[in-house]
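Asks: Here is a sequence with its predicted model. Questions after.
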Amino acid sequence: MSDRLRPESESTLAATAAELLSALRETPPLTHCITNTVVTGFTANVLLALGAAPAMVDIVDEAGLFAGVASGVLINLGTPTPEQREASLEAVAGANAAGTPWVLDPVAIGALPVRTALAHDLVAARPTAIRGNASEILALAGLSAGGRGVDATDTPDAAIDAAVALAVRHGSVVAVSGAVDLITDGHRVVRIANGDELLTRVTGGGCALGAVMAAFLGAARTTGTESLVAVAAASLAYTVAAERAAMRASGPGSFAVELLDALASVQPHDLAAAAHIEERAL
């Protein structure tokens, strides 16, 4: 961990993250997920453990209606079947019409033509937030051919210029996941150095984070919290829980179970106490 990313228990961001977690649990946000078939169950369980209310609605002629009543929406391109592609476009239109915040997770874009074209269509609709690994963010910005499937071959710092450009161009908060998460709205950059390597050894570790961001953005609607802070709060809550889970796990299998328990048991004050955050203006 960088010496610059010191614990900041008094920081405004960490304090707001704690408040948002409390708000989320007091009024569970209905979190609409169109996500890949590999991680649907895990994602739903992550949201339930955290305190949100998941709904995995990816049916054409229902997705748009549901996005209009949801608190937050996730569009994940991990397995973009023809019906999911149509449902995603429909859900984004419904979310935008209703003012529902939504998250785009452009999984494995770059060299794969179907999902890459869809990602560019969706990002033009101005997502509230974009979450991906560094290679996916570079590919979405048109600066690389992507990573090795769903795995990044670039570091978050290598994608900072691309993330800032995407944030400015589309009015989105861009979150680049990695050993140190990088989050920007084009004007500020937040780095969060919490988490554990075991997150990369469980299917759905990154995809579920996109859903958590959608849930926190939904909670932020009720508190008036800005999107950058909500996305950073989601990353902090998720990665602090991952650290707690890793301390009790003996490997990836037990970690997946421990992560659900840690998400359920993590308390608002734990976020402030464990945060390793750096925030700076651009």
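Replies: Right, received. Where do you want to start? Values in this document were obtained by computation on a predicted structure and should not be read as measured data. Residues are numbered from 1 along each chain as shown.

Asks: use CA for all of it now, contacts and neighbours both
Replies: OK.

Asks: Do a quick rundown of the helices in the stretch 151-282 of the chain.
Replies: 160-170, 205-223, 227-248, 252-265, 268-274 (DSSP state H, counting those that start in this stretch).

Asks: name the helices or strands packed onto the longest one?
Replies: If contacts are counted by 3 or more Cα pairs under 8 Å, 6 or more residues apart in numbering; DSSP states H and E, helix 227-248 sits against helix 12-26, strand 173-177, strand 181-184, strand 188-192, helix 205-223, helix 252-265, helix 268-274.

Asks: same thing but 7 Å
Replies: Counting contacts by 3 or more Cα pairs under 7 Å, 6 or more residues apart in numbering; DSSP states H and E, helix 227-248 is packed against helix 205-223, helix 252-265, helix 268-274.

Asks: would you list these in CSV and tack on distance to residue 75 and mean neighbour count?
Replies: Formatted as CSV, the helices and strands packed on helix 227-248 follow (distance: least, Cα to Cα, whole Å; neighbours: other Cα atoms under 10 Å):
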stretch, distance to residue 75, mean neighbour count
helix 205-223, 9, 26
helix 252-265, 22, 19
helix 268-274, 27, 20
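
Asks: And here is the other one:
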Amino acid sequence: MENAAPARAAHTAELLEAVRARSPLVQCITNTVVQNVTANVLLALGASAAMVDVPTEAGPFAGIADALLVNTGTPHAEPRAASVEAARAATTAGTPWVLDPVAVGSLPVRTALARELLALRPTVLRGNASEVLALLGTSAGGRGVDSTAGTEDARGSAVAAAGRTVGAVAVSGPVDLVVGPGAPGGPGTLVRVGNGTDLLTRITGGGCALGAVIAAFTAVTDGDAVAAAVAGTTVHTVAAELAARDAAGPGTFQPLFLDRLAALTPEDVVRHARVTEESTA
């Protein structure tokens, strides 16, 4: 796969154009802390956000939306019911969807919910290493929303799950990891994205918004979960890295990030993306 990395960056640039041309409608069942951030990030990307998280509405809307994000950050009773309803409807309708299992592991309500959702086979599972490990049954979780494991620690579990339990696994960290299946009978694909900035961890919703960005890309990748996860991660982190150059701190970073995301060009993606790819053999 020596020549795969430049091809990934070029494909991501094409997918960015596709998102802006189509403006996919992303249904977001996400935590109350980050709803505004998530909606603004999707709008800056060129997508559209709909926070439809009420039972009896969430399911039908999942059949209308172009993609669905389910985030377990504040699992109150109604959003819990809406999450399961929407995920089931998305699976039936063929709507791609992303599961972001925020703070699973030691907290019983969200952990049970996330495992129920995982059984519905999300297109992409996205989380930090501790969240991914806890949901896939190989650790007890991190410190709340903060990971206590590194992305490479989650590699084995992600490889085992990709293409079986989920379409692809995206593990966030200083270097992001995306794992997916390869050709039938062959090894899987592992992509590392080395862009980003520590400032993403110092604002509310940096990771949660990434789940929504990946969901937007699932709407334009014709079932290629790896391409969606790589494209969403790359675009999000490249924009953040460029914004950080002009930021004095987290307070100025957040609006600069939205501006950079809105202004990001396909050429920016190709020029700045630090992507490597290998097989999981």
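Replies: Sure thing, it's come through. Predicted model, so just to flag it, every value in this text is computed and none were measured.

Asks: TM-score for these two?
Replies: TM-score of the superposed chains, computed with TM-score structural alignment, normalised by the length of the second structure, equals 0.95; 273 aligned residues with a Cα RMSD of 1.4 Å.

Asks: can you put the helices and strands packed on helix 227-248 of the first structure in JSON lines and add distance to residue 98 of the first structure?
Replies: Below are these laid out as JSON lines (distance: least, Cα to Cα, whole Å):
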{"stretch": "helix 205-223", "distance to residue 98 of the first structure": "12"}
{"stretch": "helix 252-265", "distance to residue 98 of the first structure": "29"}
{"stretch": "helix 268-274", "distance to residue 98 of the first structure": "30"}
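
Asks: related to what we said a few turns ago, which one of the helices of the stretch 151-282 of the first structure lies nearest to residue 120 of the first structure?
Replies: helix 160-170 (11.2 Å; Cα to Cα).

Asks: compared with the second structure, how much does that closest one deviate?
Replies: Here the mean offset of helix 160-170 of the first structure against the second structure after fitting is 1.6 Å, by mean Cα distance after the TM-score superposition for the first structure.

Asks: Any idea which of the helices of the stretch 151-282 of the first structure gets closest to residue 123 of the first structure?
Replies: With Cα to Cα, the closest approach to residue 123 of the first structure among these belongs to helix 160-170: 7.2 Å.

Asks: just how off-centre is that closest one within its chain?
Replies: Relative to its parent chain, helix 160-170 of the first structure has a centroid offset of 16 Å by Cα atoms, centre = their mean, to the nearest Å.

Asks: what do we get in the first structure for residue 172 of the second structure?
Replies: Counting by TM-score structural alignment, residue 172 of the second structure corresponds to residue 177 in the first structure.

Asks: what does residue 123 of the second structure give?
Replies: Counting by TM-score structural alignment, residue 123 of the second structure corresponds to residue 128 in the first structure.

Asks: what's the burial count for that match?
Replies: 26 (other Cα atoms under 10 Å).

Asks: what sits against it?
Replies: 101-103, 172-173 (Cα atoms under 7 Å, 6 or more residues apart in numbering).

Asks: again, only using 10 Å
Replies: Applying Cα atoms under 10 Å, 6 or more residues apart in numbering, we find residue 128 of the first structure in contact with 72-73, 96, 99-104, 167, 170-174, 214, 217, 227-228, 231.

Asks: Repeat that for residue 44 of the second structure.
Replies: Residue 44 of the second structure touches 20, 38, 257-264, counting by Cα under 10 Å, 6+ apart.

Asks: from those, which is closest to residue 249 of the second structure?
Replies: residue 257 (11.7 Å).

Asks: Against residue 31 of the second structure, how distant is the closest one?
Replies: 21 Å (Cα to Cα, to the nearest Å).

Asks: Run a quick neighbour tally on the closest residue to residue 172 of the second structure other than its chain neighbours.
Replies: Spatial nearest neighbour of residue 172 of the second structure, excluding adjacent residues (Cα to Cα, 6 or more residues apart in numbering): residue 128 at 4.7 Å. By the criterion of other Cα under 10 Å, residue 128 of the second structure has 28 neighbours.

Asks: ok, now residue 129 of the first structure?
Replies: 30.

Asks: My guess is it contacts residue 213. True?
Replies: Yes: between residue 129 of the first structure and residue 213 there is a contact under Cα atoms under 10 Å: 8.2 Å.

Asks: Spit out the contact partners of the nearest residue to residue 186 of the first structure once chain neighbours are set aside.
Replies: Distances taken as Cα to Cα, 6+ apart put residue 164 closest to residue 186 of the first structure, at 4.5 Å, once the chain neighbours are dropped. With Cα under 10 Å, 6+ apart as the criterion, the residues that contact residue 164 of the first structure are 141, 172-175, 183-189, 282.

Asks: Ok, residue 171 of the first structure next?
Replies: 126-129, 165, 185-186.

Asks: Show me which of the residues you listed is closest to residue 240 of the first structure.
Replies: residue 129 (20.7 Å).

Asks: ok, the closest one to residue 75 of the first structure distance?
Replies: Counting by Cα to Cα - residue 129 of the first structure and residue 75 of the first structure are separated by 10 Å.

Asks: Overlap of the contact sets of those two?
Replies: Joint contacts of residue 129 of the first structure and residue 75 (Cα under 10 Å, 6+ apart) are 102-105, 210, 214.

Asks: where's the counterpart of residue 250 of the second structure in the first structure relative to residue 40 of the first structure, distance?
Replies: Residue 250 of the second structure maps onto residue 252 in the first structure, with residues paired by TM-score structural alignment. Applying Cα to Cα, the value for residue 252 of the first structure to residue 40 of the first structure is 18 Å.
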